[in-house]
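1. Sequence plus predicted model, see below.
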Amino acid sequence: QFSGQTKERLSSRQAAGFVEGAAHDAFSLLLNQNVELGEKIAQIAIERASARLKTEKLVVRKKVTQGPALPGKLADCISQDLSRTELFLVEGDSAGGSAKQARDKDFQAILPLRGKILNTWEVSSNSVLASEEVHNLAVAIGCDPGKEDIAGLRYGKVVILADADSDGLHIATLLTALFLKHFPALVDAGHVFVAMPPLFRVDVGKQVFYALDEEEKRSILDKIEREKIKGAVNVTRFKGLGEMNPPQLRESTIHPDTRRLVQLTVDDGEQTRSLMDMLLAKKRASDRKGWLESKGDLASLEA
């Protein structure tokens, strides 16, 4: 499949994979034997990439079937109905692999992200696309950072899905900041959500319960004792989403009938900006230290 009428380049995914497989080893050997040439090629690539960023080209809405695969290992869904479609943003290939098996590929898409994304709170919307992960996310959702126009939106729900531990909460905070600062139109329109994965699974007999935290786990155990539910009680603590098997992840976090989602909303814009600024701005380091000292006893951290 060619791109455009001039047929100057191939755009099919099969061709991209074939060319990469055929040229990779020989090209790597060439670069190793000709370091100076390799540096020149790299410099040209950097200059052209910089030129593309400076033009601030709009993110083009495209599907995984059009041209080479979208960046970020996006596993797209079939439906294009915004009233149904969902995009889950997950950390890493391990959780991404489980999520891809747990999803309903008819209307649920998965985008694995590489570790913690950039703290974009103090980065301008014109510059934020320099981050590969942010660019991948923008391409996937079909909207540009800093723009009010969300006509290109590809999913009705964009769901932040991170581990239930402190590290996962940090990732969720960084993604929340990204949407609040650079995609506020999506937040205002009610398209952004945060998934609440469980930290514990409680098995008793043939019944299964999921708990978000220690408090909910204790409540479940009290209920089992109070109602005299028969069977051996077994409590499992999940170390992360990647540790769940696909059926567990589907039941507890992804299936619309059994999951728990929190919609990202802003009631007081000024108060929200002030809080996020205190949490993430470099200039507020001393304020952040004082806040942590006053609130530190409320934290639940894993040893």
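-> Happy to help now that I have it.
2. going forward, measure contacts and count neighbours with C-alpha atoms only.
-> Noted.
3. Now do the buried residues in stretch 122-130.
-> For stretch 122-130, the neighbour count (16 or more other Cα atoms under 10 Å) marks 125, 128-129 as buried.
4. cool, and stretch 179-197?
-> For stretch 179-197, using 16+ other Cα under 10 Å, the buried residues are 179-187, 190-197.
5. same check, this time on stretch 167-180
-> Going by neighbour count (16+ other Cα under 10 Å), the buried part of stretch 167-180 is 168, 171-180.
6. same deal with stretch 219-233?
-> In terms of neighbour count (16+ other Cα under 10 Å), stretch 219-233 has its buried residues at 220-221, 224.
7. Check stretch 129-142 too.
-> Going by 16+ other Cα under 10 Å, stretch 129-142 has these buried residues: 129, 132-142.
8. would you list the residues you listed in CSV and tack on distance to residue 36 and secondary structure?
-> Converted to CSV, those look like this (distance: Cα to Cα, whole Å; DSSP: H, G, I helix; E, B strand; the rest coil):
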residue, distance to residue 36, secondary structure
129, 30, helix
132, 27, helix
133, 30, helix
134, 32, helix
135, 30, helix
136, 31, helix
137, 35, helix
138, 35, helix
139, 34, helix
140, 36, helix
141, 39, helix
142, 39, coil
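9. Which one of those is nearest to residue 290?
-> Taking Cα to Cα as the measure, residue 290 sits nearest to residue 134 out of the buried residues of stretch 129-142, at 30.6 Å.
10. contacting residues for that closest one?
-> 117-118, 128 (Cα atoms under 8 Å, 6 or more residues apart in numbering).
11. Can you redo those as a markdown table, where the extra columns are secondary structure and distance to residue 104?
-> Formatted as a markdown table, these follow (DSSP: H, G, I helix; E, B strand; the rest coil; distance: Cα to Cα, whole Å):
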| residue | secondary structure | distance to residue 104 |
| --- | --- | --- |
| 117 | coil | 26 |
| 118 | coil | 29 |
| 128 | helix | 31 |
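12. next, the one to line up against it:
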Amino acid sequence: MTASAEPLYGADDLTHLEGLEAVRKRPGMYIGSTDSRGVNHLFTEIVDNSTDEGVAGHATKVVVTLHADGSVQVDDDGRGIPTGVHAKSGLSGVELVLTRLHAGGKFGGSGYKTSGGLHGVGASAVNALSHRFDVTVRNGGKVHEMSFAHGTPGVFDGPGPKAKFTPQPGLRVKGKMKRGERTGTSIRYWHDARYFEKGAELDVEQVRTKLRNTAFLVPGVTYVLRTATEGSISEETFHFPNGLADMVEFLAPSDEKPVSGTLIIRGEGSYKENAADANGVMRSNVERHAEVEIALRWGTGYERTVECFTNTIRNVHGGTHRRGFDRGATKALQEAISRTRGLLKAKEDLPTLDDVLEGMTAVVHVRIPEPQFTSQTKDELSTSGITRVVQGIVERHLKEWTENRKTKAEAKVVLQKIVDAARVRLTQKQQKDAARRKTALEGAAMPPKLVDCRTTGISRSELFLVEGDSALGSARMARVSEYQALLPLRGKILNVQKASLGDTLKNAEIASIVQVLGAGTGRTFDLSAMRYGRVILMADADVDGSHIRTLLITLFAKYMRPVIEDGRLFAAMPPLHKIVTKGRNPETIFTFTQREMEQKVAELEAAGKQIVKPVPRFKGLGEMDADELWETTMNPATRSVRRITLDDAEAAEAALELLMGEKVEPRRNWLVESAARVDREAIDV
């Protein structure tokens, strides 16, 4: 087909989905999925609107009825959806919020201080995906009603979704409210199964869990679940006056004893974020007020349960408030453990977050205006400012709890439990490391030139990458065979900054390093699988030795970067000279540069001491005897090593590319420009 014969693509090929049509076209975008989770999300959207009335202090009871015909009904005694006419749209408040996306009272106005609904999408999305949607509103002394079929307002001539439907706009007045009757809203809907996967249905247990959780979070509201079957109705009531304390008691495993009482943490704070005002204009540094409530306790078990909520909405995947809780709890309890005498033994590491959470049951609930979530289903909070607020509140309360005279004894029991958890975790890790290291040795033949160590633990073991076979002889006699391993390298390895990955792995010396470390390369590198706790580059103290170290550092930076990032790569610093004094009590002093040697000799002679001359210079590691090599380079108590870091990753990458990369011209220019800065007296000649 020629270019001129191809179909044209013009403006008429574009599609504009108006109103609720977009919801029906792509339901997953609005309710998360089209399986049973999506069906349950429809219910969640409706009941959350009633809950918002309870949080605002206008509703005391929410009744959910699951009818035998599959419909769901939610009744509340709140203020009722506004029934007046909206000036801009000309629609009643009821029709506006149920037929227009992004319409409602939750966009920073005076309707709600905080709410679970955010986008004005929930109820209208449910309406769009329902065969029939009935709403009854009691306010202003009148009872108003309205019905919809797939979001279109109208009238049904009988009960149920199969009744004849006639489109008809407008809200109808059914009659007057009875004396003593409370205001409120009643919604009943029949979802359309055509928009969902085959077999998708409402999970009654999830409905029950949702109502129970919300009753814990909003102690002032009673939730009732009525399940109707043919000829009978069962009823459950959820009301928990103690709020989150009751929730922690409910969530905690029944087969474990509490180690502490239930701690209640409450606090308020503020944060700033960029947000749009009522006119849609983006404003920077808008101040937000946050309310935080947390309940937690520790038990004797090992399981941890931390449930997170934002404005009563459960965040299954946590989010920024969970991050603040984790950081605050870890920091406060680590500091308390450090302050408490007798908890930690000498050289023991502080416990980690996993140790703090072991056996903990906690509920984290924040109330914030206009929260941000990662999706319409609100599974994860993404409002960044709340992290610092929650962390600060948690730190302050836990510090007070650990220091208060009345709770100090209880806190110490918890701190001891956390320390014990850390010790068990480390012991288990050592056992796993030993098993993994044994498997690695048995499962693959190590290079024959590897001189391995005997230890089965990872943390203490060291692998020395030794320049040349001559140095290997002295190092082999000098090392502690229990935890020091040696791998000799023949000559200079390949410059990996210039080579491809394939060429890199073909290099025999590099292949030996990768095989011995046992953690892979590049994106598949697994630091936890590395067979040694430290890697030490041991090359001669000359120009060739420096070049070898540079090539090895380039290898690790490009293909095994986590070793550097975790601070586990070191360069040995062997001495260059050996100064020996004469007399009854001769001294031996090692120096590392020509200038240092000359200064030390002058200093000793000025003190009246005689020096054995000429001062011996080591041409390489192989010239040292085992005792000298051990004392100066391999003994952890007396050696000097330099940790290799990548504090500024971009600068390090740029330097490696300049010095070791393929482009010669930038390197030549840099050498010429830098020549004037060289201290010629310091050059080792």
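-> Right, received. Where do you want to start? This structure is a prediction, so every number in the text was calculated from the model and none was measured.
13. Superposed, how do the two chains score by TM?
-> After superposition, the two chains reach a TM-score of 0.74 (TM-score structural alignment, normalised by the length of the first structure), with 243 aligned residues with a Cα RMSD of 2.3 Å.
14. ok so, going back, nearest to residue 151 of the first structure among the buried residues of stretch 167-180 of the first structure?
-> residue 179 (16.5 Å).
15. Would you mind finding the match for that closest one in the second structure?
-> Counting by TM-score structural alignment, residue 179 of the first structure corresponds to residue 556 in the second structure.
16. And for residue 97 of the first structure?
-> Checking TM-score structural alignment: residue 97 of the first structure goes with residue 473.
17. That match: what's it in contact with?
-> residue 622.
18. Likewise for the one 10 residues further on?
-> By Cα under 8 Å, 6+ apart, residue 483 of the second structure lies in contact with 453-455, 460-462.
19. Can I get these in CSV including secondary structure?
-> Listed next are the contacts of residue 483 of the second structure as CSV, based on DSSP: H, G, I helix; E, B strand; the rest coil:
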residue, secondary structure
453, coil
454, coil
455, coil
460, coil
461, coil
462, strand
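20. Buried members of those residues into PyMOL, please.
-> PyMOL command restricting these to the buried ones, with burial defined by 16+ other Cα under 10 Å:
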select buried, resi 453+455+461+462
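21. Dump the contacts of residue 483 of the second structure to CSV, plus distance to residue 97 of the second structure.
-> Formatted as CSV, the contacts of residue 483 of the second structure follow (distance: Cα to Cα, whole Å):
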residue, distance to residue 97 of the second structure
453, 72
454, 72
455, 69
460, 65
461, 66
462, 67
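22. What is the corresponding segment of the first structure for the longest strand seen in the second structure?
-> For the second structure, the strand with the greatest residue count under DSSP state E is strand 282-298. Against the first structure, there is no aligned range for strand 282-298 of the second structure (TM-score structural alignment).
23. quick one: buried residues of that strand?
-> Using 16+ other Cα under 10 Å as the test for burial, strand 282-298 of the second structure gives 288, 290-298.
24. Columns distance to residue 617 of the second structure on top of the residues you listed, output as TSV?
-> What follows is these, written out as TSV (distance: Cα to Cα, whole Å):
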residue	distance to residue 617 of the second structure
288	69
290	69
291	70
292	68
293	69
294	67
295	68
296	66
297	66
298	63
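25. any idea how far the counterpart of residue 517 of the second structure in the first structure is from residue 262 of the first structure?
-> Under the alignment (TM-score structural alignment), residue 517 of the second structure pairs with residue 141 in the first structure. To residue 262 of the first structure, residue 141 of the first structure is 19 Å away according to Cα to Cα, to the nearest Å.
26. Can you give the distance from stretch 293-303 of the first structure to the centre of its chain?
-> In terms of Cα atoms, centre = their mean, to the nearest Å, the centre of stretch 293-303 of the first structure is set 26 Å apart from its chain centre.
27. Check the alignment and tell me where residue 219 of the first structure lands in the second structure.
-> In the second structure, the residue matched to residue 219 of the first structure (TM-score structural alignment) is residue 599.
28. With residue 254 of the first structure instead?
-> In the second structure, residue 254 of the first structure lands on residue 634 (TM-score structural alignment).
29. For its match, which non-adjacent residue is spatially closest?
-> Excluding its sequence neighbours, the residue lying closest to residue 634 of the second structure (Cα to Cα, 6 or more residues apart in numbering) is residue 479, at 6.8 Å.
30. Which parts of the stretch 351-500 of the second structure are strands?
-> Shown for the stretch 351-500 of the second structure, the strands assigned by DSSP state E, counting those that start in this stretch span residues 360-367, 462-467, 484-489.
31. Residue 420 of the second structure: which of these is closest?
-> strand 360-367 (14.3 Å).
32. Relative to the first structure, which residues correspond to that closest one?
-> Using TM-score structural alignment, strand 360-367 of the second structure corresponds to no residues of the first structure.
33. That strand: how far from the chain's middle?
-> Distance of strand 360-367 of the second structure from its chain centroid, counting by Cα atoms, centre = their mean, is 17 Å.
34. same thing with stretch 290-297 of the first structure?
-> Worked out by Cα atoms, centre = their mean, stretch 290-297 of the first structure lies 28 Å from the chain centre.
35. does residue 302 of the first structure count as helix, strand or coil?
-> Strictly by three-state DSSP, residue 302 of the first structure counts as coil.
36. how much space between it and residue 237 of the first structure?
-> Taking Cα to Cα, one finds residue 302 of the first structure at 12 Å from residue 237 of the first structure.
37. Residue 175 of the second structure -> the first structure?
-> Matched to the first structure by TM-score structural alignment, residue 175 of the second structure sits unpaired.
38. just checking, the match of residue 517 of the second structure touches residue 154?
-> Yes - using Cα atoms under 8 Å, residue 141 of the first structure makes contact with residue 154 at a distance of 5.3 Å.
39. hey, what's in contact with both of the two?
-> Applying Cα under 8 Å, 6+ apart, one finds that residue 141 of the first structure and residue 154 are jointly contacted by residue 61.
40. buried residues in the top helix by length along the second structure?
-> Under DSSP state H, the helix in the second structure containing the largest number of residues is helix 408-443. With burial defined by 16+ other Cα under 10 Å, the residues of helix 408-443 of the second structure counted as buried are 411-412, 414-423, 425, 430, 433-434, 436-437, 440.
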